[in-house]
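K.L.:
Got a sequence here, can you build the structure:
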Amino acid sequence: MPHPAPHRPGAQPADLRSFMTAFPTGVSVVTTLDADAAPRGLTCSSLASVALSPPTLVVCVRTASPTLEALLAHGRFALNLLHERARATSDLFASGAPDRFARTEWRLPLGAGGPHLTADAHAVADCAVVRTIRFGDHTAVFAEVSRVTVRESGQPLLYGRRRYAHWSDAAAVPQPAAVPQPTVASLPEAGAPPAPSEGAARVRR
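P.N.:
A predicted model of the protein is given here:
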């Protein structure tokens, strides 16, 4: 079995960013609290479901991020999935502006892992960190989900090719008509005599 070629010192690494822009995703904001109970947060599109039992997901965050430092110290966070009218909030939390929470509606429900962006999220998962893996310039944070809050009327905000898009626009495209499946004649069971053709006599033994 062939093995991948090792990375050679001095070789130019592939630009993964151009590749990943071709994979549209939803948009989320990770929120947590620092040691002084002040809110911290950042925009994140690198997340995935890991397991249903126990309910576990993973988010990948830049290792040098102050929000990641606070998240790991706190051990908990909230994952806010943004609805399609929350583009400005996505840009705000990606900007690193120090007053981002002063410009956003949020609350901290009892037992929450981090602030819930009440005006901008259509779904929120409260999470507890169970494992971290540092690789390169990012850290993968594995977390068990303790509670999920979903607003059924919300429509997800999408991002790909360095542009935003609305889920409602994509969902409005008519689905292709179902292609009828050809009828397949059933085969006789093993050892069974073939069925007589039309008009043929049945032989009784």
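
K.L.:
C-alpha from now on. contacts and neighbour counts both.
P.N.:
Will do.

K.L.:
now the strands for this structure?
P.N.:
In the chain, the strands defined using DSSP state E lie at 25-26, 28-33, 39-44, 47-52, 55-62, 76-82, 121-135, 138-150, 157-160, 163-166.

K.L.:
One more, so I can put them side by side:
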Amino acid sequence: MSHDRPDATGGAIHGDHPFLPPPEQRNPIRRLRGRLTAPVTLWTAGTASDPTPGARAGLPVSSLLVADGEPGLVLGLVDDNSELWEVLEATGRFAISVLRWEHRALADAFAGVEPAPGGPFRLTEWTATEWGPVPTTVQTWAGCRLLQARPFGWALAVEAEIEHVVLGDETDPLVHRRGRYVPLPSAEQR
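P.N.:
Coordinates of the predicted model:
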């Protein structure tokens, strides 16, 4: 069934991704991962106000696990070729911001799939913390100290100690499923 519809010029707007291979040619591991609903967080490191290249970086991370304990720990998968890893490794500290539905464009800009003239740090205001910059519109975030990193599949498994936590109202978390952001029903809708 085609979901194509005409646009204003008479061309077609495709309902599906135009370059997506047929299901039988897609990677089954990626397809499995895509069926797991995941929170979208933004990991940032460096100095919020320093626009010097390499002074700050960020990356949306959905592959993460938080473990309770003394101390609390976080484990996340980060691309070792990312700008974030360079800054995180150099500073040994980073902030994890839990994104909400309103942060979709910010996540896409840091993922490099949405344009961000002047860079993604220009898209919002930032609060400087000792762990890294945090968007002022984020209500829940954690400050982390790097413990270790090791190769894990396509990425680095980054393990860190959670040193600081700020908890806010999270009624509309940004979640990712099957390659798209999906809204969760509010408590009133359940």
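
K.L.:
one step back: closest to Ala94 of structure 1 out of the strands of structure 1?
P.N.:
Ala94 of structure 1 sits nearest to strand 39-44 of all the strands of structure 1, at 5.1 Å, using Cα to Cα.

K.L.:
which residues in structure 2 does that closest one match up with?
P.N.:
Per the alignment by TM-score structural alignment, strand 39-44 of structure 1 matches residues 56-61 in structure 2.

K.L.:
again with stretch 53-62 of structure 1
P.N.:
On structure 2, the counterpart of stretch 53-62 of structure 1 by TM-score structural alignment is residues 70-79.

K.L.:
Which residue in structure 2 aligns with Trp106 of structure 1?
P.N.:
That one, Trp106 of structure 1, aligns with Trp126 by TM-score structural alignment.

K.L.:
How much space separates its match from Val138 of structure 2?
P.N.:
According to Cα to Cα, to the nearest Å, Trp126 of structure 2 stands 9 Å off from Val138 of structure 2.

K.L.:
And Met20 of structure 1, what's its match in structure 2?
P.N.:
Aligning on TM-score structural alignment places Met20 of structure 1 opposite Arg33 in structure 2.

K.L.:
Just give me the neighbour total for its match.
P.N.:
14 (other Cα atoms under 10 Å).

K.L.:
mind listing what it touches?
P.N.:
By Cα atoms under 8 Å, 6 or more residues apart in numbering, Arg33 of structure 2 lies in contact with Arg178.

K.L.:
So which residues make contact with the match of strand 39-44 of structure 1?
P.N.:
Here stretch 56-61 of structure 2 has contacts from 40-48, 50, 76-78, 82-84, 87, 107-108, 110-111, 132, using Cα under 8 Å, 6+ apart.

K.L.:
Got a PyMOL select line for the buried ones in those?
P.N.:
The PyMOL command for the buried members of those (criterion: 16 or more other Cα atoms under 10 Å) is given here:
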select buried, resi 40+41+42+43+44+45+46+47+48+76+77+78+83+84+87+107+108+110+111+132
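
K.L.:
circling back: setting the sequence-adjacent residues aside, check what's closest to the match of Trp106 of structure 1.
P.N.:
Excluding the flanking residues, the one nearest Trp126 of structure 2 by Cα to Cα, 6 or more residues apart in numbering is Pro135, at 4.5 Å.

K.L.:
residue in structure 1 matching the one you found?
P.N.:
By TM-score structural alignment, Pro135 of structure 2 lines up with Leu117.

K.L.:
quick revisit: these two touch, right, the match of Trp106 of structure 1 and Pro120?
P.N.:
No. Using Cα atoms under 8 Å, Trp126 of structure 2 makes no contact with Pro120, being 11.2 Å away.

K.L.:
quick one: the residue minimising distance to the centre of structure 2 from Gly72 of structure 2, how far?
P.N.:
Nearest residue to the geometric centre of structure 2 (Cα atoms, centre = their mean): Pro60, 1.8 Å. Distance of Pro60 of structure 2 to Gly72 of structure 2, given as Cα to Cα: 21 Å.

K.L.:
And for Pro6 of structure 2?
P.N.:
Distance from Pro6 of structure 2 to Gly72 of structure 2, counting by Cα to Cα: 52 Å.

K.L.:
Check Val175 of structure 2 too.
P.N.:
23 Å.

K.L.:
higher neighbour count, those two?
P.N.:
Legend: neighbour count by other Cα under 10 Å for Val175 of structure 2 and Gly72, higher for Val175 (20 against 14).
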